[in-house]
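My questions concern the predicted model and sequence given below.
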Amino acid sequence: MTSKSENPPPYEDALHHPKYINSPHHLQNGSPLPPPPSYSPSPAVGPGLPGFWGQEGVYPQAGVLATVPTLSAGVSTSNPGDTDDFMNTQWESTSVRHGFIRKVYLILAAQLAVTFSVVAVFTFVDPVRLFVIKYPGIYWASFAVYFVVYCVLVCCKELRRRFPCNLVLLGVFTLALSYMCGAVSSYCQTKAVFIAMGITAVVCITVTIFCFQTKVDFTSCGGFLSIAGILLVIIGIVTAVVLSYRYVPWLHMLYAAIGALVYTLFLVYNTQLLIGKGELAISPEEYVYGALSLYSDVIQVFLFILQASGAD
């Protein structure tokens, strides 16, 4: 314990009375120390904090410190080398993503060129058109090939990345789905086929521009799209049963419109996965899967619109 006389003098007395000049707080090696700096009012840094303008003799509160903001990515501004490395990494990542997008759209363009060339042959060449109508079993065989190859490419990740097996399977898948589109087009009027092609092209261009410009994240809606796909299958089964008894003849157009809308949403979802701006993204190594998903969505939109356009 210390007595009251041993306590250091108050601040005001030490500042104005020289009798305390010999106190241990003012001597250092026999020479007087300069008086402590006077405290001046400081501007307010927030409501309820001391030191705002207008108060006299208010000391700054201990623990209230000012902070200097740094880069949002966590790179310290005191080390410019880290900043350069971070910017280089971001640039390389963006370059890889852009190269991946170009590769996917080049594959998609080749697939669509093959598909619509086959559709044109099945639409304008009458012998081919009559052959498909006469032997519908070939259509179901192409559907089986399409389904099997699609399941293999979706489920087997290593096979998708192994060149040239991935491109061979993708070519088989494209030919099978192209034959399916051609077979369906053989049952439709030429005018309906052209209308479906035009509407599909407009939908795809609009969706692509929308996905590159919007800030809305559709990649978090995978559960909703799965439920929509299941409901579409159920509606299709009900529609097939009802139409077999020739009830509600306009029901197939309603089903086609719903299907086109659902697969347009799938196209938005897969395009944003490709771009990589949302919560989820496709790996740059999965260019086969990216082209496969976009191609399937575009073809399904075309088939549903073709169904809604009318048949012979």
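All right, it came through fine.

C-alpha only now, for contacts and for neighbours.
Will do.

Leaving out sequence neighbours, find the closest residue to the most centrally placed residue in the chain.
The centroid of the chain falls nearest to G278 when counting by Cα atoms, centre = their mean (2.6 Å). Spatial nearest neighbour of G278, excluding adjacent residues (Cα to Cα, 6 or more residues apart in numbering): D217 at 5.2 Å.

and the residue nearest to the centre of the chain, that one's in a helix?
No. Looking at G278 with DSSP: H, G, I helix; E, B strand; the rest coil, it is coil, so not inside a helix.

From A291, how far out is it?
18 Å (Cα to Cα, to the nearest Å).

alright, now check it against this:
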Amino acid sequence: MAKAKQVSTLSKSDNEPPTYQEATAGYDEMEAQFAWDDRQIRQIFIRKVYAILLVQLLVSVAIVGLFTFCEPVRFFIQTHPGLYSTSYMVFLVTYIALSCCGDLRRQFPWNLILLTLFTLSMSFMMGFVSSFYNSKSVLLCLGITALVCLSVTIFSFQTKIDFTSYHGVLFCLCMVMLLCAICVSIVVPFGYVPWLHALYAVAGAILFTMFLAFDTQLLMGNKRYSLSPEEYVFATLSLYLDIIYLFTFLLACFGGGRE
């Protein structure tokens, strides 16, 4: 009888659910391991994006320098404006493909092929535009762009301000810039207004400086919104366009025409 009672007691204790401490034992270690793995993946993602971005910028600077300082090349492209139109079409097609086709921009090697065509076409257009400006002005704007990008990147990594939560503000500013561009295009045929052109260029430079901070923090992954580590092509595309547009507006603001 005593043995039967003891067996009954043991079976009852075996059927009891585990306590909270027993059920969550080892959870902290697992959470720390997952957080560590996520940080490792994010760091690899950031290094990959900036490595590709560095190659893009080196190609763009090389093409801009060639078109600006090499007189035969400059004369050739200025007398063949159809090359600019072709580059613009390639830029537009590759940009739409990389921006709208998520599966395509994640599929290797097509994503890198499209990104290469996009970079070359954009660099050619920038070189074409830069060829009409004074060489010193181009160098000055390149230097200012480099300093601004470095400062904004360091600030975005260090600050506690979450720029990713201001996407609505950036959208409204883009709409304002669009309306201003329409107004400028209407005014220009009746006469060139230097101060209006300079004001629009300064506003554009400020806007894309803000976009650079926004996209940098999306890349970091420690703010309200972040990019998936699979989206390294889209992240590179965003940062590259921010820098190119910043350079374009600075060139429009500070650049002097070639004599």
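It's in. What you see is a predicted model, and the numbers here were worked out from it, not measured in a lab.

rewinding a little: quick one: map the residue nearest to G278 of the first structure onto the second structure.
Using TM-score structural alignment as the criterion, D217 of the first structure maps onto D162 of the second structure.

Could you tell me how many residues sit around N88 of the first structure?
N88 of the first structure has 12 neighbours, counted by other Cα atoms under 10 Å.

Tell me the secondary structure at it.
Here N88 of the first structure is helix, with the state taken from three-state DSSP.

contacting residues around the counterpart of it in the second structure?
Alignment note: N88 of the first structure maps to Q33 in the second structure; criterion TM-score structural alignment. Contact analysis of Q33 of the second structure by Cα atoms under 8 Å, 6 or more residues apart in numbering lists nothing.

what's the burial count for the match of D217 of the first structure?
Around D162 of the second structure there are 16 other residues, counting by other Cα under 10 Å.

Would you confirm that it contacts Y225?
No. Contact criterion Cα atoms under 8 Å: D162 of the second structure and Y225 do not qualify, at 9.0 Å.

so where do the helices sit in the stretch 151-300 of the first structure?
Counting by DSSP state H, counting those that start in this stretch, the segments of the stretch 151-300 of the first structure that form helices are 157-161, 165-186, 190-213, 222-244, 251-275, 287-309.

closest to Y135 of the first structure out of these?
helix 165-186 (10.2 Å; Cα to Cα).

Where does the closest one end up in the second structure?
On the second structure, the counterpart of helix 165-186 of the first structure by TM-score structural alignment is residues 110-131.

Pull out the buried residues from that stretch.
Residues of stretch 110-131 of the second structure classed as buried: 111-112, 114-115, 117-131 (neighbour count, 16 or more other Cα atoms under 10 Å).

do stretch 58-70 of the second structure as well
By neighbour count with 16+ other Cα under 10 Å, stretch 58-70 of the second structure contains the buried residues V59, S60, V61, I63, V64, G65, L66, F67, T68.

counterpart of the last one in the first structure?
Looking back up the chat, that one is T68 of the second structure. Per TM-score structural alignment, T68 of the second structure is aligned with T123.

So its match versus Q300 of the first structure, what's the distance?
In this view, T123 of the first structure and Q300 of the first structure are 18 Å apart by Cα to Cα.

Likewise for L232 of the first structure?
For L232 of the first structure, the distance to Q300 of the first structure equals 12 Å [Cα to Cα].

again with I234 of the first structure
I234 of the first structure sits 17 Å away from Q300 of the first structure, going by Cα to Cα.

Between those two, which is the more surrounded one?
For the pair I234 of the first structure and Q300, the greater number of neighbours falls to Q300 (20 against 12), based on other Cα under 10 Å.

The more buried one -> the second structure?
Match for Q300 of the first structure (TM-score structural alignment): Y245.

who's in contact with its match?
Counting by Cα under 8 Å, 6+ apart, Y245 of the second structure has contacts A205, F208.
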